[in-house]
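[1] Dropping a prediction and its sequence here:
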Amino acid sequence: MGICEVNGVSLGVEEFGEPDAPLVLCLGAPTMLSWPDALCELLARQGRRVVRCDLRDAGASSHGDLESPDYTLRDLAADAAALARTFDERPAHLAGIGISGMVAQVAALDHPDAFSALTFIGTRPVAPGPVDNDLPDHDEATMEPLFSRPQPDWTDVDSVADFMTEGAQILGDDPDEAREVAVRIWERTQDSDTETHLADQLGMVFSRLDCSPRWRERLPQLQLPTLVVHGRLDPFFPVGNGEAIAREIPGARLLVLENGSTAVSTADVPEVVSAMSEL
């Protein structure tokens, strides 16, 4: 793991594979650990140089005012383009998952020359907040138990791990994998205060960003090979969101993981990597 300086900020990064191999840049959601080790390692074995990174205000990256961030979604998109150019002069395959899937969409639209292919996993084509009438919103039956739970003791790793494991069970993700990732994220968190742990574990800063202007109407402009991956059982961003992205990007391929929810499970890694490698 290391640090890369772009656009006046420091971003935490980790590399897999040979330095001269074609680059796949995986944006964190918000930390790099939203990308499974197994996925990054398998892509590297298949001849890719994989760089996964923390977004601003997450992991090893620069931290500012977590209550009122002074950057926008488009700044995060510019970070992605700058990071890609830092690691390779050639256009990169850009991948985003969840909230970083939104960043990746805007990055590809604002900086198309920086990228050669796109992968969007478990995301949607509009910003946090009210969704368009034709898009499915969060599943209310799942959100109520997810968000009504008592908060953990964020200074205690076991309490946080229990909280995130229970959340994974509610969402339909693998609880054991969620616990392992939660512990690793906790151990990388720069400070011990609640807001920093919320930023790393739950990506709360993202909901406070200025995500304007809309970008959904621009998606048909994308001319890059695109893969859209979505879990059939995802209650947070239901699969109709991924279907909409794939429908609006010319030539995009939609891969629905029939048993998948919000995270890429170890069981689904080979299928996802195979599809990404075809771009």
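    It's in.
[2] C-alpha only now, for contacts and for neighbours.
    Fine.
[3] Residues contacting stretch 44-56, please?
    With contacts defined as C-alpha atoms under 8 Å, 6 or more residues apart in numbering, stretch 44-56 is touched by 9-32, 35, 40, 43, 60-63, 76, 277.
[4] any idea how far that stretch is from the chain center?
    When C-alpha coordinates are averaged (C-alpha atoms, centre = their mean, to the nearest Å), stretch 44-56 and its chain have centres 13 Å apart.
[5] Against that first model, consider the following:
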Amino acid sequence: MNPVGSSRVTEKSVDVTGAKLQTEAFGDPSGPPVLLIMGMMSSMLWWPDRFCEQLAARARYVIRYDQRDTGLSTHYPQGEPGYSFGDLADDAIAILDAYGLDSAHLAGMSMGGFVAQDAALRHPGRVRTLALISTSPFGAEGLPSPARAYQDHSAAADGLDWSDPGTIADFLRRDCAMLAGTRHPHDAEAASGLIARDMARSPSFASATNHFVLPGGAEPDKLRASDLRMPVLAIHGTADPLFPIGHGDAFTKIVRTAKLHRVEGGGHEIHDRDIDDMVRAIADHTAD
């Protein structure tokens, strides 16, 4: 993680039901709040510093956090998550409570986009807008499958020794390369550095694999993106190999309040060269 720039940054450990969550806030607390929710196995470090700083520079109060089993938040024994997917959504609302926020804009990346949708569907009064990056509409069916090459890569994970840090790091480096887009060159050195920092920061990185086996929660079958009523912005790379662009486009067909912001040649990532464009889109979307 690069050194934090001029944005005012504060850290806070938040108590939620059964866990502690590490959070970090950028900018002026009087600005419109934007809560960032990262994806599977990824701590808040995967929200680039520059992304957070630039959004804060646009007068937003930006909060990122480590979900359970990532970073400095509570970890559980590998293969035994003491929480459900629904708990992750409730965690987002608990963070708003801890910061004294009646409501906030939520931005979710990949699995974090599903968490954000879950939170918005079950706590609609707490969510002003949704910005959903590289994800898919909750409860949608018939959407495109991941690229075949990515499916083969993902299937290989089943045979890995997830207790070995070196094995995990090697797989994650390959994963970042597989998820890269086509417009910009993949920065393998930067990805490797981020993975190393993320693993070094976590007391039990292998526990992040609990995200693969989470139970759904209270009533997951009843939650549908079509029931979202707040403004929704889908930000999606046209070369995303995990959730092809059809997933981003589906939001505009399923959710009447949704708009699609296409990242031409973008993959399943927040590439440094796309940050300016993505921040501008989110700032416009969250203008109170």
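    Cool, got the structure. Note that the structure is predicted; figures quoted are calculated from it, not measured.
[6] Please state their TM-score.
    Once the chains are laid over each other, their TM-score by TM-score structural alignment, normalised by the length of structure 1 reads 0.86; 266 aligned residues with a C-alpha RMSD of 2.4 Å.
[7] picking that back up, now, the contacts of stretch 44-56 of structure 1 that are in helices?
    Among those, the members found in helices (DSSP state H) are 40, 43, 76, 277.
[8] what residues are up against the first one?
    With contacts defined as C-alpha under 8 Å, 6+ apart, the neighbours of Cys40 of structure 1 are 16, 50.
[9] same check, this time on the third one
    In this structure, Leu76 of structure 1 makes contact with 55-56, 103, 107, judged by C-alpha under 8 Å, 6+ apart.
[10] Tell me the counterpart of it in structure 2.
    Here Leu76 of structure 1 is matched to Leu88 in structure 2, going by TM-score structural alignment.
[11] roughly how far apart are that match and Met44 of structure 2?
    Counting by C-alpha to C-alpha, to the nearest Å, the separation of Leu88 of structure 2 from Met44 of structure 2 is 14 Å.
[12] ok, now Phe205 of structure 2?
    Taking C-alpha to C-alpha, one finds Phe205 of structure 2 at 14 Å from Met44 of structure 2.
[13] Ile168 of structure 2 too?
    When distance is defined by C-alpha to C-alpha, Ile168 of structure 2 is 18 Å away from Met44 of structure 2.
[14] Those two - which one has more neighbours?
    Higher neighbour count among Ile168 of structure 2 and Met44: Met44, with 23 against 19, using other C-alpha atoms under 10 Å.
[15] So what does the more buried one match up with in structure 1?
    Match for Met44 of structure 2 (TM-score structural alignment): Met32.
[16] Could you save the ones in helices among the contacts of stretch 44-56 of structure 1 as a markdown table and add columns showing distance to Leu254 of structure 1?
    Formatted as a markdown table, these follow (distance: C-alpha to C-alpha, whole Å):
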| residue | distance to Leu254 of structure 1 |
| --- | --- |
| Cys40 | 21 |
| Leu43 | 19 |
| Leu76 | 25 |
| Ser277 | 14 |
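[17] Between those residues, which sits nearest Pro150 of structure 1?
    Leu76 (31.2 Å; C-alpha to C-alpha).
[18] In contact with the residue lying farthest from the centre of structure 2, which residues?
    Computed with C-alpha atoms, centre = their mean, the residue of structure 2 farthest from its C-alpha average is Gly159, at 25.8 Å. For Gly159 of structure 2, no residue meets the contact criterion (C-alpha under 8 Å, 6+ apart).
[19] Glu166 of structure 1 is in contact with Pro175, isn't it?
    Yes. Using C-alpha atoms under 8 Å, Glu166 of structure 1 is in contact with Pro175, at 7.1 Å.
[20] What's Pro137 of structure 2 aligned with over in structure 1?
    Using TM-score structural alignment, Pro137 of structure 2 pairs with Pro125 in structure 1.
[21] Over to Ala283 of structure 2?
    For Ala283 of structure 2, the aligned position in structure 1 is Ser277, judged by TM-score structural alignment.
[22] hang on, Glu269 of structure 2 packs against Met178?
    No. With contact defined as C-alpha under 8 Å, Glu269 of structure 2 does not reach Met178; the gap is 10.3 Å.
[23] Find residues that contact each of the two.
    By C-alpha under 8 Å, 6+ apart, no residue touches both Glu269 of structure 2 and Met178.
[24] Tell me where structure 2 has helices.
    49-57, 85-98, 111-122, 148-155, 165-179, 188-201, 245-254, 275-285.
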